[in-house]
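[1] build me a structure from this.
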Amino acid sequence: MNMRRPHSPGGAGTPPMSMKGLSRSFSLLKNYRGVAFLAYFSLFISTAAMLMVPQITQNIIDAITHGLMAQKIAEIPAAFQSMALQKLGWTAEQFARYRDGGVQAVIWSGVLIVLFAIARGLFAFSQGYNAERVSQGVAFDLRNRLFEKIQRLSFSYHDQNQTGQLMVRATDDVDKVRLFLGQGLLIALQAVVLLVAALIILSATNYRLMLTILPILPVAMAVFFIFSRIAQPLFLQVQQKLSRLNTILQENLAGIKVIKAFVQEPVQKQRFNQAAEDLMSQQIKVSRTFSFLFPFVFLIANLGQALIQYAGGRQIIEGTLSIGEWQKFSMYLFYVFFPLGQLGFVINQLAQASASANRIYEILDAESEVKNKPDAIELPPIQGRVEFRNVTFRYFGSNEPALDEISFIAEPGQTIALLGATGSGKSTIINLIPRFYDVTSGSVRIDGYDVRDVTIESLRRQIGIVLQDTTLFTGTIRENIAFGKPEATQEEIEAAAKAALAHDFIMSFPEGYETRVGERGTTLSGGQKQRIAIARALLLNPRILILDDSTSSVDTVTEYQIQQALNRLMEGRTSFVIAQRISTVRNADQILVLDRGKIVARGRHEDLLEESPIYAEIYHSQLIEDAPAVAALSGASAAE
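    This next block holds a predicted model:
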């Protein structure tokens, strides 16, 4: 068994922050390249429409000022008009155009502004809508990949990681990545396009004025770089604390009956309050950081605007800059500093997305300790011979073996009973047969095949399992029985239910097999859930049957009835039975008595009574405990 530690979501062992996870998320965009092209094409068109407005604004202002000046010149005597035109540098044709066409120029400029506004609105809608389609598609892909990966990770991974943390990865972390790919990436690109285009236009318009603000830009970029380095670890800690909060919530909802039974509501409330306070404090810390960033960015922008006001005002006074050109320059200057503010917002999203993407890929990159070999073969239909050959197994983090040099053979059709105290290794043995874990040393063989040499799917399809902790899923009783064989007919489902003595109580419900069970089967009693779980296993008609204390949740009479049904159904199948009471396994072909991971006795019931002091002690102690139920069992037997 590979004892390498599985990746752990978050915590002290988290690797240093990087952009690796987020850059890998970009590859998912290729699945939506057509829609992404529409989004980015729309971005360029809407941005181009935005960049045209300052030039049109200059035209309007110049048309108005030139028209007013032309009208004033027209009012002075003709002898002085030529002197005025010469001083302004106007030709006679320009004078006539400014005098007669000012109003027309303003009208046409206004029409163009409206047209560009409409174009910008339409393409901005296309940009936002298609970007959201892309981001939702990426989120869909990530969530499906995460779910599939979590389903395939080995039990050892789930032993080391909390359910609440995994849930946050598939919900909140995925949403952070989605927001950046759907909004942040487009905003960043738009900011870069606006910034570069505005700088080019400003340089072409008035390079002297442009040089005035150029030294400010590197300062702003340095500020963004510093804040991005600070923000990533902060957002990682937010996600870790959110995972902790979600874990507490999930555990409390799952164990609400235990909490109420032990009157632990105040204690659990305190735990939740502490986790919520830690999360709130971390989010406030992030908010404080970014509350400093944005005013600092606006301070830089205002410094740039002040410099332009001073330098532009001097050029206007000197006559080298018109009011229209100055207004255009001021508007394009907004397109320089506004993108800087956008980049501040993008850094916020980038930091969150990069932290979340790294957490997502921690799961996607996690190695499953139990997986198919490259050359694994399909396990053919089996007879059911199971052999444990010198099997030793250790759980992760444990120095003591859960199983120590275990060897036995179960021939086809035999029933093997496992008996022993809690922690003796009974459940570990049955977990190794369907390869929930891999042995540390030795081998588990079915019909001569090492279970590690066959595909997991072909192995588990031929094994029926009823676990000690009965799990039912939200849905109908019929769906739960047919869970492992969805295509089963109603007749097959009813036959399995009858064999498990579940049919009668199912038909007592008004909706019969279409009765819906609550979350985890909470609307059913423990015995009812157990019998449905037995029916679910029997429907598969497996060659190997595993019953992990499958009668633990029923009363003595029901236990006896179920045991009688199981005795008939186990005929011809290799069955492994874990039971706390000897009465349920006394007819087994072989009883294995375990103690601290070793087989300390084996044989049939009669032989063990004589040869094993441990078995005899368990048997006699249970005779005393079961004495009150003897009459009930006798009555049930007589009724048959």
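[2] when you work out contacts or count neighbours from here on, use the C-alpha atoms and nothing else.
    OK.
[3] contact partners for L501?
    Applying Cα atoms under 8 Å, 6 or more residues apart in numbering, we find L501 in contact with R531, Q561, I562, A565.
[4] and the helix or strand hosting the second one, what other elements does it pack with?
    Secondary structure assignment for Q561, by DSSP states H and E: helix 556-569. Contacts defined by 3 or more Cα pairs under 8 Å, 6 or more residues apart in numbering; DSSP states H and E place helix 556-569 against helix 490-499, helix 630-639.
[5] quick revisit: filter the contacts of L501 down to the buried ones, ChimeraX style.
    The ChimeraX command for the buried members of those (criterion: 16 or more other Cα atoms under 10 Å) is given here:
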select :531,561,562
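[6] spatially nearest residue to A131, not counting backbone neighbours?
    G182 (5.0 Å; Cα to Cα, 6 or more residues apart in numbering).
[7] do M52 as well
    Closest residue to M52 apart from its sequence neighbours, by Cα to Cα, 6+ apart: F116 at 7.7 Å.
[8] list the residues that contact that neighbour.
    With contacts defined as Cα under 8 Å, 6+ apart, F116 is in contact with A49, M50, M52, V53.
[9] 10 Å - rerun?
    Residues in contact with F116 (Cα atoms under 10 Å, 6 or more residues apart in numbering) are I45, S46, A48, A49, M50, L51, M52, V53, G110, L122.
[10] list the helices and strands the one helix or strand the first one maps to packs on?
    With the criterion set as DSSP H and E, the secondary-structure element containing I45 is helix 33-75. If you count contacts as 3 or more Cα pairs under 10 Å, 6 or more residues apart in numbering; DSSP states H and E, helix 33-75 packs onto helix 78-88, helix 92-152, helix 185-205, helix 323-364.
[11] residue nearest the centroid of this structure?
    In the chain, the centroid-proximal residue (Cα atoms, centre = their mean) is A170; its distance is 1.1 Å.
[12] what sits against F235?
    By Cα under 10 Å, 6+ apart, F235 lies in contact with 241, 282-283, 285-286, 348-356.
[13] with N587 instead?
    Each residue near N587 by Cα under 10 Å, 6+ apart is listed here: T415, I416, A417, N567, R604, H605, E606.
[14] same thing but at 6 Å, please
    Contact analysis of N587 by Cα atoms under 6 Å, 6 or more residues apart in numbering lists nothing.
[15] and it, helix, strand or coil?
    Classification of N587 by DSSP: H, G, I helix; E, B strand; the rest coil places it in coil.
[16] relative to S634, how far out is it?
    Applying Cα to Cα, to the nearest Å, the value for N587 to S634 is 17 Å.
[17] roughly how far apart are the closest residue to L179 other than its chain neighbours and S46?
    The spatial neighbour of L179 that comes closest, neighbours along the chain excluded (Cα to Cα, 6+ apart), is S135 at 6.9 Å. Going from S135 to S46 by Cα to Cα gives 20 Å.
[18] what does I200 give?
    To S46, I200 is 18 Å away according to Cα to Cα.
[19] let's compare: structure for the following, please.
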Amino acid sequence: MIKIFKQLGRHWAACLAVVALLVVQAYCDLSLPDYTSKIVDVGIQQGGIESPVPGTVRDTTLQALKLLMSEEDAALAEQWYSAPDADGLRTLSSDADTAMTELESAFTTPDIVLYMAAAENASEQAGTTDTVTPTTYDLDAVATQFSAMAQAPGAREMLQTQLASAISSLDESVADSLSSQAMLLVALEYDAQGIAHDVQMRYLLHTGGEMLALTLLMVAVAIAVGFIASRVSASIGRDLRREVFSTVVGYSNAEIEKFSTASLITRTTNDIQQVQFVCVILLRMVAYAPILGIGGILHVASGNTGLEWIIFVAVAALLVLIIFLMNVALPKFKQMQTLVDRLNLVSREILTGIMPIRAFSRERFEEERFDKANTDLMKTQLFTNRTMVAMMPFMTLIMNGTSLLIVWFGGKAMDLGTMQVGEMIAFITYTMQIVMSFLMLSMVAVMLPRAGVAADRIDEVIKTPATIHDPAAPKALPQNGTKGVVAFNDVSFRYPGSDEDALEHISFTAKPGETTAIIGSTGCGKSTLLNLIPRFYDVSEGSVTIDGVDVRDLPQAQLHDQLGYVPQKGVLFSGTIASNLKFGGDHITDADAREAAEIAQATEFITAKPEGYESTIAQGGSNVSGGQKQRLSIARAIAKHPQIYLFDDSFSALDYKTDVALRRALKEKTDNATVIIVAQRISTVLHANQILVLDEGRIIGKGTHAQLMESCPEYQEIARSQLSQKELNLQKEGE
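    Below is the predicted model:
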């Protein structure tokens, strides 16, 4: 996990921008339930009235309210309301916001008393003891009665004493339920003025507009977060692929064999995709979940609903569920990437070896082998997927159970008058946001182990040093003197992890203008010897030099510039014939490519193609024959004009006629170059200036063909196995 956060740390500025945007998004998200509560409680239930202080009031109503106030409160009310207009309306001053707290305290109790008096008057008019909703007629009647009472001496003091006594006898819950009736008096007053509908619609439109603006802002922020997170994750994927690929390109054969090609492909593709996907999730969900959850808890804790304990029960249940499922699923996630490697390995082997499989009728066996690898991966994926699927029903149960508890206890609170419908809706919404934040974290917690394993596998590749690298103090090849002299000085080599040497005490010199051939039985170390020159492996003992300079002291680029290497198995790259022939560098011209193709005896089949040198080469050269592939590989090396040619059994796929013609043309081209040929056929090395006979990693014969036919029994055995007696006699006569 630390490695994933380390990758995110490289893009710290973008991550900080994402966190800042997520704070804005969370603010919007957490504000919406409050707006919903306001629309329900204030906009619908209270008719859009937010304060017990009316914005406009008839003078008769205000006088009745002032009678129910103390002298200080009455003076305050008189101060902030204008004089009556022609219709008897008085308007609250626009500057009254500064004194709104004092005004609300002054108006709340008189509003309640006046509304209750109007309701009592309505009940008397209806001839019932039940509570009846008062009308504007009842309000006017009560206001008139209060105006008449105001004329009596001591009426204000008597009313104040009775109000204080009545309010002190009420418990807190009843007082809270009565406070909402202050808004009912304002609504009744607005109804009497004929503006109640306008006030409600104005409030709904204003609040709804703010809610819509917050929603649009939240959408814009979410889009911005998604855009930045996607760019960051894509950049991380790009950088990791670049880093892994540049590391792997610098690997020697030892590191390639250590990881295996299939595993390196999986790490470069599947593993990096896992890390890239989790980085998006981390930025969009993991960073957002705690902000949303903590904000939701703070909103719930700041309320007075008394239902906060439900949140803690739900969170505790979620944590227990997550911890249990993680302990079950984590070990399986660590196995999954290894099984993906295994499946890729089997698939690669089957697809690349489809011809031998068919030839040996092993389709059924390979199908079973693939099916086993596929089934093992499927079982692990099924287990982890079932774990994730099992999480959802339990999460849903916890969420629905939490909602049920809130509705049950919230309903009781509403019955007591301590909670309104909008408050309960907001509380449920906040609770769901908190639960959803934990749900997001739990879903990410399921994905993180696999991504953590993938990050470890990627880091293993990046941190594995190449055993072959450029020297700290490189040397340069001498500019004067003979160029292209390759010398093996008592060279021994052992493969990593092996107990025995593959080559022992090899010493010889290959000179420019001469051909050095290496021949021997299969597995005797011929290709291994050749691979020491371009440093595909480094010698274990001794040294390999070019013009007197140890190849380990040369920069690899300079070393490889001197070499024209043709591997045992011809390798072509997707593109065209021309692009493959010019693979050795930008300095190769069309003329060089055509000349090289002519020397390699490839011109005939190239010109036979409709597009000639621009003919397409499929991946791996699958659309050309083995002999054509080998000739193009030879031409690619010739076009480079190297100082040293290395042919690793590169003529084996050629017929004898083409082989002879190619070697004759090559001899003319390489008069001043050093040529080292690994061969199986005697006919290929007959005219070499120096032939090395290898057996079990040791040189057991060195000389020309004629010399070896006299002095080396092993060479004689190879010659007799490949040449007829007539050919041997002709060679003796030619000598």
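[20] where does the TM-score land?
    Once the chains are overlaid, their TM-score stands at 0.88 when taken by TM-score structural alignment, normalised by the length of structure 1; 608 aligned residues with a Cα RMSD of 2.8 Å.
[21] returning to what we had before: which non-adjacent residue is nearest the residue nearest to the centre of structure 1?
    Spatial nearest neighbour of A170 of structure 1, chain neighbours left out: R143 (5.6 Å); criterion: Cα to Cα, 6+ apart.
[22] the one you found maps to what in structure 2?
    By TM-score structural alignment, R143 of structure 1 lines up with R241 in structure 2.
[23] what about its match, how many neighbours?
    Residues lying near R241 of structure 2 (other Cα atoms under 10 Å) number 18.
[24] what's the answer for the one 3 residues further on, then?
    Around V244 of structure 2 there are 21 other residues, counting by other Cα under 10 Å.
[25] who's in contact with it?
    By Cα under 6 Å, 6+ apart, V244 of structure 2 lies in contact with I462.
[26] that one and A301 of structure 2, how far apart?
    49 Å.
[27] what do you get for M424 of structure 2?
    14 Å.
[28] and these two? Which one has more around it.
    M424 (21 against 15).
[29] roughly how far does L554 of structure 2 sit from E368 of structure 2?
    Remark: distance between L554 of structure 2 and E368 of structure 2 (Cα to Cα) = 50 Å.
[30] which of the helices and strands packed on helix 556-569 of structure 1 sits most buried?
    With neighbours defined as mean count of other Cα atoms under 10 Å, those peak in mean count at helix 490-499, which reaches a mean of 19.
[31] gap between that helix and the chain center?
    In terms of Cα atoms, centre = their mean, to the nearest Å, the centre of helix 490-499 of structure 1 is found 38 Å from the chain centre.
[32] repeat for stretch 549-564 of structure 2
    Mean C-alpha position of stretch 549-564 of structure 2 versus that of the full chain (Cα atoms, centre = their mean) differs by 40 Å.
[33] stretch 20-39 of structure 1 now?
    Its chain's average C-alpha position is 18 Å from that of stretch 20-39 of structure 1, according to Cα atoms, centre = their mean.
[34] buried residues in that stretch, which are they?
    Buried residues in stretch 20-39 of structure 1, counting neighbours by 16+ other Cα under 10 Å, are found at G21, L22, S25, L28, L29, V35, A36, L38, A39.
[35] what does stretch 416-423 of structure 2 give?
    Neighbour-count burial for stretch 416-423 of structure 2, counted by 16+ other Cα under 10 Å, picks out G417, T418, M419, Q420, V421, G422, E423.
[36] could you dump these to a markdown table with distance to S507 of structure 2?
    Shown next, in a markdown table, are the buried residues of stretch 416-423 of structure 2 (distance: Cα to Cα, whole Å):
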| residue | distance to S507 of structure 2 |
| --- | --- |
| G417 | 102 |
| T418 | 99 |
| M419 | 97 |
| Q420 | 97 |
| V421 | 95 |
| G422 | 93 |
| E423 | 92 |
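[37] residue most distant from the centroid, structure 1?
    For structure 1, the largest distance from the centre (Cα atoms, centre = their mean) belongs to A79, which lies 82.9 Å off.
[38] G102 of structure 1 versus that residue, what's the distance?
    Distance, A79 of structure 1 to G102 of structure 1, using Cα to Cα: 24 Å.
[39] which non-adjacent residue is nearest A565 of structure 1?
    Excluding its sequence neighbours, the residue lying closest to A565 of structure 1 (Cα to Cα, 6+ apart) is A499, at 6.0 Å.
[40] what's the matching residue for that neighbour over in structure 2?
    Checking TM-score structural alignment: A499 of structure 1 goes with I599.
[41] got the contact list for the residue nearest to L179 of structure 1?
    S135 of structure 1 is in contact with R178, L181, G182, counting by Cα under 6 Å, 6+ apart.
[42] please redo it, this time with the cut-off set to 10 Å
    28-29, 32, 36, 141, 175, 177-183.
[43] likewise S246 of structure 2?
    By Cα under 10 Å, 6+ apart, the contact set of S246 of structure 2 is L240, I462.
[44] residue in structure 2 paired with D450 of structure 1?
    Superposed on structure 2 with TM-score structural alignment, D450 of structure 1 falls opposite D550.
[45] report how many residues lie close to its match.
    Other residues lying near D550 of structure 2 total 18 when counted by other Cα under 10 Å.
[46] I'd assumed S543 was in contact with it.
    Yes: using Cα atoms under 10 Å, D550 of structure 2 is in contact with S543, at 6.4 Å.
[47] what range in structure 2 does stretch 554-567 of structure 1 sit on?
    Mapping stretch 554-567 of structure 1 onto structure 2 (TM-score structural alignment) gives residues 654-667.
[48] what's in contact with that stretch?
    With Cα under 10 Å, 6+ apart as the test, stretch 654-667 of structure 2 has contacts from 513-515, 596, 598-602, 626-628, 630-631, 634, 638, 650-653, 669, 673, 675, 683-685, 687.
[49] so which of the residues you listed sit within helices?
    Secondary structure from DSSP state H places 596, 598-599, 626-628, 630-631, 634, 638, 669, 683-685 of the contacts of stretch 654-667 of structure 2 in helices.
[50] could the residues you listed go into TSV alongside distance to T482 of structure 2?
    Output for those, formatted as TSV (distance: Cα to Cα, whole Å):
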residue	distance to T482 of structure 2
A596	25
E598	28
I599	25
G626	37
G627	35
Q628	35
Q630	31
R631	30
I634	25
I638	20
K669	18
S683	30
T684	27
V685	24
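[51] now list the buried members of the residues you listed.
    For these, a neighbour count by 16+ other Cα under 10 Å gives the buried set as A596, E598, I599, G626, G627, Q628, Q630, R631, I634, I638, T684, V685.
[52] next, the contact list for the aligned residue in structure 1 for the fifth one, please.
    Counting by TM-score structural alignment, G627 of structure 2 lines up with G527 in structure 1. With contact taken as Cα under 10 Å, 6+ apart, G527 of structure 1 is in contact with T470, A502, A533, S550, T551, S552, S553, V554, D555, T558, E559.
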